[in-house]
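> This is a predicted model, with the sequence first.
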Amino acid sequence: MAQVLEFRLPDLGEGLTEAEIVRWLVQVGDVVAVDQPVVEVETAKALVDVPCPYGGVVTARFGEEGTELPVGAPLLTVAVGAPASDHEDEGSGNVLVGYGTGTPPARRGRVRPAGPADSRRQPPEGPEAGTKDGRKNGPTDTRQDGPGSAEASSPGGEADSGAGVEDRSRIDGPVPVISPLVRRLAREYGLDLRELGGSGPDGLILRADVEYAARAAGARGRVTETRTAPYAPVAPEPSAAPGTRATDVPAAEVPAVGVPAAGVPAAGVPAAGAAVPGTRIPLRGVRGAVADKLARSRREIPDATCWVDADATELMRARGAMNEAAGPKISVLALLARICTAALARFPELNATVDMEARELVRLEEVHLGFAAQTERGLVVPVVKDAHARDAESLSAEFARLTEAARTGTLTPGELTGGTFTLNNYGVFGVDGSTPIINHPEAAMLGVGRIVPKPWVHEGELAVRQVVQLSLTFDHRVCDGGTAGGFLRYVADCVEQPVMLLRSL
């Protein structure tokens, strides 16, 4: 007889706690093999194909594309054949952190209090019990955060029955919620999660619980801000026992979605403190991680910027001569990276980080050079490891490889972390200058503008030369302006006279 196994979102490493479903690779009813990728998810670091450790038939999927799930939430269930013996399991030697080759842990049952609600909503018994669409009703099903979910949208269910309900307002420690989004919504509505009763498994607080509580509080005049939910939680059934939790109010007192409560201005007249209307785009995945990192950089790093114009004619001429010879082509970015590593060898203060807890400056031995790459999913900073030990050919090849991986979304978390200095070539966007934001926790970033013909005094005469603007943003805690100016002047001298690099070979 087939056994239904549940596969949960595994720990993807790098301290990541959640991931967004980008694309399902299998459908319900498909046959999957052990270690076959079943879903593509986006974390704060990269796109990842998640393989399933079981082989069998997919019986249910949890979460639509675009849904953000926490680590440990169910992804899908698979019906597998009975094992050949008591000592053999349907498992795999997958490499993702958080799940391995052993049998999945036994699923806990939940003791439901007896009462009228249970007689009305008693689920079918047996390990394969489920809804008509194949989804399971077990206690580990956390899919309740959406429309059409009986657990999430029916406050008259067993989670609302008066018998056996725990007084959550007296619980110490963190309140169990289905996702960080629920906590954020509660803060926006001014609700105390300890006063809410969760309708999810084991009292888990779902988004529907917060939305319903906000509407109920608005009807009582406790909430002055209205917010349009993506779906409307169903009003409680008349037969539900009143007074079972703080969110329970008669259905007549709960305003319909889109209908202002008493004291709230009508549509078109924003209330005091109300959210500004407009298109809202969630900051999550790569874009959310970038936003967090840039905001942290601005909060923690006292940065300063200096810049200089440089004549890049000789550098471009040298690159042309290199590419005319046999061998791989050399990119301008690779030459600039080679110049950066030579400059960091002379000014190691800028290849550093600040440990504020220990109140120490940490100078780093290796140069792991990050470079900004714009993709459809936002800005990412791939890292060329051990850039100080690479020549121009090796740097050019690694830049090309990482750039292609960034465009296709196949960068690994390891290729996006560990940078010690960043090179930002914003000249590709047709701009001359910028004041870059330091890639926290690094100490500096070199910005490179476009290389364009400009009037320039060369050997005492006015001439048309290839000119580039270089800007250096640095952490003023690690060095003063003299060190930063010396670094930038050395970079500019190497751009103007590439032969200076022969000294560091």
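That came through fine.

> Going by C-alpha atoms from here, please, whenever you check contacts or count neighbours.
Fine.

> what residues are up against G378?
286-287 (Cα atoms under 8 Å, 6 or more residues apart in numbering).

> Go again with 10 Å.
If you count contacts by Cα atoms under 10 Å, 6 or more residues apart in numbering, G378 has them with 285-288, 290, 406.

> do the same with D30
D30 neighbours (Cα under 10 Å, 6+ apart): 56-59, 78.

> what are the ranges of the strands in the stretch 351-500 of the chain?
With DSSP state E, counting those that start in this stretch as the criterion, the stretch 351-500 of the chain has strands at 352-355, 360-363, 369-371, 373-375, 378-380, 383-384, 421-424, 444-448, 452-458, 461-475.

> between these, which one is nearest to L505?
With distances scored as Cα to Cα, the stretch of those nearest to L505 is strand 369-371 (18.6 Å).

> circling back: can I get the strands of the stretch 351-500 of the chain in CSV including distance to V22?
CSV is the format used below for these (distance: least, Cα to Cα, whole Å):
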stretch, distance to V22
strand 352-355, 34
strand 360-363, 39
strand 369-371, 25
strand 373-375, 16
strand 378-380, 15
strand 383-384, 24
strand 421-424, 28
strand 444-448, 32
strand 452-458, 40
strand 461-475, 35
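
> between these, which gets nearest to A304?
Nearest of the strands of the stretch 351-500 of the chain (Cα to Cα): strand 461-475, 5.5 Å.

> Could you list the buried residues of that closest one?
465-475 (16 or more other Cα atoms under 10 Å).

> helices and strands around that strand, which ones?
strand 303-311, helix 313-324, strand 352-355, strand 421-424, strand 444-448, strand 452-458, helix 481-496 (3 or more Cα pairs under 10 Å, 6 or more residues apart in numbering; DSSP states H and E).

> another one to put next to it:
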Amino acid sequence: MTEKVFLLPDLGEGLAEAEIVQWRVAVGDTVTVDQTVVEVETAKAVVDVPCPYAGRVVALHGAEGEVRPVGQPLITIAEPVAERAAATEPAGHAVYREEERAGSGNVLIGYGTGHGGARRRRRPRLVAVDAPTTPASAPAVAGALPALVISPIVRRLAREHGVDLRTLRGTGPGGVIRRADVQAAVDTTADPGQGPATRSEPEPRTGGPAPVGATDVRDVVIPLTGIRRAIADKLSRSRREIPEVTIWVDADATALLQTRAEINAARPEQPVSILALLARICLSGLRRYPQLNARVDTEGQRIVQSAGVHLGIAAQTDRGLVVPVLRDAERLTTTELAAELAATTAAARAGELPPARLTGGTFTLNNYGVFGVDGSTPIINHPEAALLGIGRIVDKPWVVDGQLAVRKVTQLSLTFDHRVCDGGVAGGFLRHVADCVEQPALLIATV
């Protein structure tokens, strides 16, 4: 037997560290080549990490919740001599496919095990948590149920409060266990006379308001780790470096809603969302005003206008705000845009997008109207140069042909980098978007 140490690999996009979410193996377990041994969370995504060695697990380097730097020991495997003779790479070295060396963001596979042609299967959206995923020493649970979990946040919350997911019935689609299901289990097991469960030692509360009449009121301490820290760093950098300006206009979206209804009535098998129509309008505007589809290269003291539109869509998830990107969105039809938007946002909320799908945008579309608000002055997604925001669509009094009428009105806001253009360009783009919202037929003339 010989011990091989597997180092935490570079997971793409220059990420320097990852947080251990869940170990899939325990010390003493036997693993095979390319078996997933740990689930980690980077600043971009949750990733399953396969091990390049086969043998017995000798040591796990790092506890769940711990942040490990890239290149540091992750797991030690006692490899049989026969396996060692077949190995061709020194400990901790990873072999990448050509597209990974080029920065495609694909998850690493093989790591020099001679399986370069194999593909690691994508982690399913519904992850069964059953006996094999728990340590061998864990006692069996009578009447345990197969637990379907999508979010690593749910699993972490269950571990923190000692909730066995196998005992819960999920209330989400298809029986998926949600955060509310875990929290309900925590509240049920708490002492009825003391409100939510408390620990014997004083610790900061983990969230939520203090119970009415409670005397033990403590601060909420939330560590900035993983994606929360990435969001904080990016937004802070945006505000430090970009001289941003926000302009806005109200638009009558009645005709846009009617157009969508007519499209979906004619092609119910390929429905089109309002967001897809707004994306199409944005693409039309960027064709006319390419100055906003750009970034500023501060080191080279130049403005770089992108050849294609890599459209970012702001999406709220359990892990925080992420911006998945639709590459070369201008090449998609409106129907294709709708399908890609639906699939991409669903994958983002499930934590299934690789890091490469969350970077590289050139313009962002942010529909904050889903939160029931009218307007916003959003922060630009650095290093992009502009972001279009859409507020809720509500009934408002509106003058039509000199007569007061009730119309479907929305507020459109554009935040732009004043270094890439002046107000004339920004105002022209926003007015074009508003005109197309009010008269969707104008799109035909501009496509």
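Looks like it came in fine. Model, not experiment: these values are computed from the prediction.

> Superpose the two chains and report the TM-score.
TM-score of the superposed chains, computed with TM-score structural alignment, normalised by the length of structure 2, equals 0.71; 333 aligned residues with a Cα RMSD of 2.3 Å.

> still on that earlier bit, of all pairs in the contacts of G378 of structure 1, which one spans the longest distance?
G288 and A406, at 16.6 Å, using Cα to Cα across the contacts of G378 of structure 1.

> Neighbour count: those two, which is higher?
Neighbours were counted for G288 of structure 1 and for A406 using other Cα atoms under 10 Å; A406 has more, 26 against 15.

> which residue lines up with that one in structure 2?
Counting by TM-score structural alignment, A406 of structure 1 corresponds to A348 in structure 2.

> For the stretch 51-200 of structure 2, just list every one of the helices.
81-86, 98-101, 152-160, 179-189 (DSSP state H, counting those that start in this stretch).

> still on that earlier bit, any chance of the buried residues of strand 461-475 of structure 1 in JSON lines, plus distance to V39 of structure 1?
Formatted as JSON lines, the buried residues of strand 461-475 of structure 1 follow (distance: Cα to Cα, whole Å):
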{"residue": "R465", "distance to V39 of structure 1": "52"}
{"residue": "Q466", "distance to V39 of structure 1": "49"}
{"residue": "V467", "distance to V39 of structure 1": "48"}
{"residue": "V468", "distance to V39 of structure 1": "45"}
{"residue": "Q469", "distance to V39 of structure 1": "44"}
{"residue": "L470", "distance to V39 of structure 1": "43"}
{"residue": "S471", "distance to V39 of structure 1": "42"}
{"residue": "L472", "distance to V39 of structure 1": "41"}
{"residue": "T473", "distance to V39 of structure 1": "40"}
{"residue": "F474", "distance to V39 of structure 1": "41"}
{"residue": "D475", "distance to V39 of structure 1": "41"}
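
> Between those, which sits nearest E64 of structure 1?
The closest of the buried residues of strand 461-475 of structure 1, once distances to E64 of structure 1 are taken by Cα to Cα, is T473, at 42.0 Å.

> for the strands of the stretch 351-500 of structure 1, which one sits closest to A213 of structure 1?
strand 378-380 (35.4 Å).

> what does the closest one correspond to over in structure 2?
Using TM-score structural alignment, strand 378-380 of structure 1 pairs with 320-322 in structure 2.

> so how far is that stretch from its chain's centroid?
Averaging C-alpha positions (Cα atoms, centre = their mean, to the nearest Å) puts stretch 320-322 of structure 2 6 Å from its chain's average.

> try stretch 351-370 of structure 2
Relative to its parent chain, stretch 351-370 of structure 2 has a centroid offset of 7 Å by Cα atoms, centre = their mean.

> start to end distance for it?
End-to-end distance of stretch 351-370 of structure 2 (Cα to Cα, to the nearest Å): 20 Å.

> which parts of it are buried?
351-369.

> Need the counterpart of E349 of structure 1 in structure 2.
Using TM-score structural alignment, E349 of structure 1 pairs with Q291 in structure 2.

> ugh, wrong one, I meant E393 of structure 1
Under TM-score structural alignment, E393 of structure 1 pairs with T335 in structure 2.

> Would you confirm that that match contacts L277?
Yes: contact criterion Cα atoms under 10 Å: T335 of structure 2 and L277 qualify, at 9.2 Å.

> out of these two, which sits in the more crowded spot?
The neighbour count for T335 of structure 2 versus L277, taken as other Cα under 10 Å, is higher for L277 (22 against 18).

> So that one versus L283 of structure 2, what's the distance?
Distance of L277 of structure 2 to L283 of structure 2, computed by Cα to Cα: 10 Å.

> What is the nearest of the buried residues of strand 461-475 of structure 1 to R319 of structure 1?
Q466 (13.2 Å).

> ok, E99 of structure 2 - how many residues close by?
10.

> how close does it sit to V107 of structure 2?
Taken as Cα to Cα, the span from E99 of structure 2 to V107 of structure 2 is 10 Å.

> cool, T333 of structure 2 as well?
In terms of Cα to Cα, T333 of structure 2 sits 29 Å off from V107 of structure 2.

> which of these two has more neighbours?
Taking neighbours as other Cα under 10 Å, T333 of structure 2 and V107 compare with V107 leading, 21 against 12.

> Where in structure 1 does stretch 426-439 of structure 2 align, residue-wise?
So stretch 426-439 of structure 2 sits over residues 484-497 in structure 1, by TM-score structural alignment.

> Show me what counts as buried in the matching stretch.
Within stretch 484-497 of structure 1, the residues that qualify as buried by neighbour count (16+ other Cα under 10 Å) are 484-485, 487-497.
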